[in-house]
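Undergrad: show me the folded form of this:
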Amino acid sequence: MRPSVRRVRLLVVDDHPVVRSGIVGMLSGERNIQMVGQAADGAEAISMTTELVPDVVLMDLRMPGVDGVEATRWISSRPGAPRVVVLTTYDTDGDILRAVEAGAIGYLLKDSPREDIRAAVLSAAAGRSVLSPTVSTRLLGVARGVGGGIVGSCRQGETPVTLSPRERQVLQAASHGLSNSRIGAELYITEATVKTHLLRAYSKLGVDSRTAAVTEALRRGLLELD
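TA: I've put the predicted structure just below:
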């Protein structure tokens, strides 16, 4: 007998029943994804996350009551938290940054192809950040100053951050969605060393996730999305 493949437990959160049903229907037949629940708002998402223990939460952003940002912040702050991927129609700088700062590991738009959404769920479950091309472009725009030049190392009154060359290499690779083992193979270092460099970069940047680290490093001019 073939060994069973562990399926990613997925919770879908959206306040529009038709949209929610569409997402569930689109992903329910995937061999590597197990649909464990649906939530209609952020408060229900928080409750169901505790009850159902999903691996990934596909989170709408703007919802009545507890919105996607607040729900993401609560979910991401808990020990052993599932990964949150925002799936929304909004791609403004403020929406993206709020979601990333709340702890979202990914940010996709609802017009993304089915295969991209599927891949995002699986990548998030593996701890890899996921950004749609449009969102990547927006983040790069946030990091650019007037005339297209990369902004300086800090805002007024902000402590400058210096990443070591290896920390920048590892974080640059992480920005492309590579796993720790893949980064290690490309840089000829061990996976444990990759984790060490990432944790040091997180500490310096004052963040606790890959997506937030990439966003903050971009804003400070320490990385570029290439």
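
Undergrad: only C-alpha atoms from now on, for both contacts and neighbour counts.
TA: Will do.

Undergrad: ok, E224 - how many residues close by?
TA: 17 (other CA atoms under 10 Å).

Undergrad: which strand or helix spans it?
TA: For E224, there is no host helix or strand (DSSP states H and E).

Undergrad: strands along this structure, start to end?
TA: 8-13, 33-39, 56-59, 83-88, 106-109, 130-131 (DSSP state E).

Undergrad: can you give me the offset of the longest one from its chain's centre?
TA: Once both centres are worked out by CA atoms, centre = their mean, to the nearest Å, strand 33-39 turns out to sit 19 Å from its chain's centre.

Undergrad: please generate a structure for the following sequence too, so the two can be compared:
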Amino acid sequence: MIRVLIADDEALMRSGLQMILDLQDDIEVVAVVENGREAMEAARRKNPDVALLDIRMPDMDGLTATSAMTKLPSPPAVLVLTTFALDGNIEQALLAGAAGFLLKDTPPRELVEAIRVVMRGDAVLSPAVTRRVIELQRRQLSAHSGHSDHSKLLGRLTDREREVLPQLARGLSNADIARTLFMSEGTVKGHVSRMMDKLGVTNRVQAALIAFEAGVNDEQLGQGPVLRDDPADVAEPGER
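TA: This next block holds a predicted model:
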């Protein structure tokens, strides 16, 4: 059972989300609150698996709450919900540690699936948001050269991890990456976990942002010094 926290300052939105989720056999709504501070208190008390947070809330907004929640001992995966697909909000939410960013007009079926996706440790973005993220990164790369620091981070990765990163940046799940690169899903999970530790990020979306900013593509996989893989490709405990 996936335990979900809902935080939104609009009563109608809270009721609608709860009604949609209560119809699901594998989802339980454990708390419904109206601001970020109440969301943090509920997250500590209820220990949800997934938190649905509105960005614009009184008494601690969703971005601040997202950043605070990701620092909890057992943090929930955060799905940020908003009416506004503003570039600044998208970037701030992802850098704060959100596992996904959805617009409030996302169809109910896609919202439910997004909860299941982030519960599995994958990231999710609305198609419109994905386009904005990519365009944002392209504009930033054109405006300033930020490759050097990120290139140093990528230099910490093994050959295999540098094969996995572009697939992750394209939004592929671990299962899809496994099929693409002819690995087991457990091996991919291990590579993703170690890769995120080396990049200093807490979720897959942040890793994808680094990939975009560094201009990672298939042609770059073999460039630059990289660490060698361990003799055996085995997954480490835990999933990312």
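
Undergrad: for the two chains, what TM-score is obtained?
TA: Once superposed, the chains reach a TM-score of 0.84 (TM-score structural alignment, normalised by the length of structure 1), with 215 aligned residues with a CA RMSD of 2.5 Å.

Undergrad: picking that back up, just name the most buried of the strands of structure 1.
TA: Neighbour counts (mean count of other CA atoms under 10 Å) averaged over each of these peak at strand 56-59, with a mean of 29.

Undergrad: what residues in structure 2 pair up with that one?
TA: Using TM-score structural alignment, the residues of structure 2 aligned to strand 56-59 of structure 1 are 50-53.

Undergrad: contact partners of the matching stretch?
TA: 2-8, 36, 62, 66, 76-81, 115, 118-119 (CA atoms under 8 Å, 6 or more residues apart in numbering).

Undergrad: thinking again about what came up before, now the strands of structure 1 as JSON lines including distance to A143 of structure 1?
TA: Shown next, in JSON lines, are the strands of structure 1 (distance: least, CA to CA, whole Å):
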{"stretch": "strand 8-13", "distance to A143 of structure 1": "30"}
{"stretch": "strand 33-39", "distance to A143 of structure 1": "34"}
{"stretch": "strand 56-59", "distance to A143 of structure 1": "25"}
{"stretch": "strand 83-88", "distance to A143 of structure 1": "21"}
{"stretch": "strand 106-109", "distance to A143 of structure 1": "17"}
{"stretch": "strand 130-131", "distance to A143 of structure 1": "15"}
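
Undergrad: among these, which is nearest L178 of structure 1?
TA: With respect to L178 of structure 1, and counting by CA to CA, the nearest of those is strand 130-131 at 10.0 Å.

Undergrad: could you tell me where the closest one falls in structure 2?
TA: The alignment of strand 130-131 of structure 1 onto structure 2 (TM-score structural alignment) spans residues 124-125.

Undergrad: which position in structure 2 aligns with A43 of structure 1?
TA: By TM-score structural alignment, A43 of structure 1 lines up with R37.

Undergrad: how much space is there between the residue nearest to its match when sequence neighbours are not counted and S67 of structure 2?
TA: Using CA to CA, 6 or more residues apart in numbering and skipping the chain neighbours, the partner closest in space to R37 of structure 2 is M60 (5.5 Å). M60 of structure 2 is 11 Å from S67 of structure 2, where distance means CA to CA, to the nearest Å.

Undergrad: pretty sure R83 of structure 1 is touching A102, no?
TA: No - the criterion here is CA atoms under 8 Å, and R83 of structure 1 misses it with A102 at 11.6 Å.

Undergrad: which neighbours do those two share?
TA: Joint contacts of R83 of structure 1 and A102 (CA under 8 Å, 6+ apart) are S76.

Undergrad: can you get me a residue count around the closest residue to S173 of structure 2 other than its chain neighbours?
TA: Nearest residue to S173 of structure 2 in three dimensions, chain neighbours excluded: D122, at 6.0 Å (CA to CA, 6+ apart). Applying other CA under 10 Å, we find 23 residues neighbouring D122 of structure 2.

Undergrad: ok, D122 of structure 2 - contacts?
TA: Residues in contact with D122 of structure 2, defined by CA under 8 Å, 6+ apart, are 99, 173-174, 204, 240.

Undergrad: right, so of the strands of structure 1, which gets closest to A192 of structure 1?
TA: Per CA to CA, nearest to A192 of structure 1 of the strands of structure 1: strand 83-88, 21.2 Å.

Undergrad: what is that closest one packed up against?
TA: strand 56-59, helix 68-76, strand 106-109, helix 114-125 (3 or more CA pairs under 8 Å, 6 or more residues apart in numbering; DSSP states H and E).
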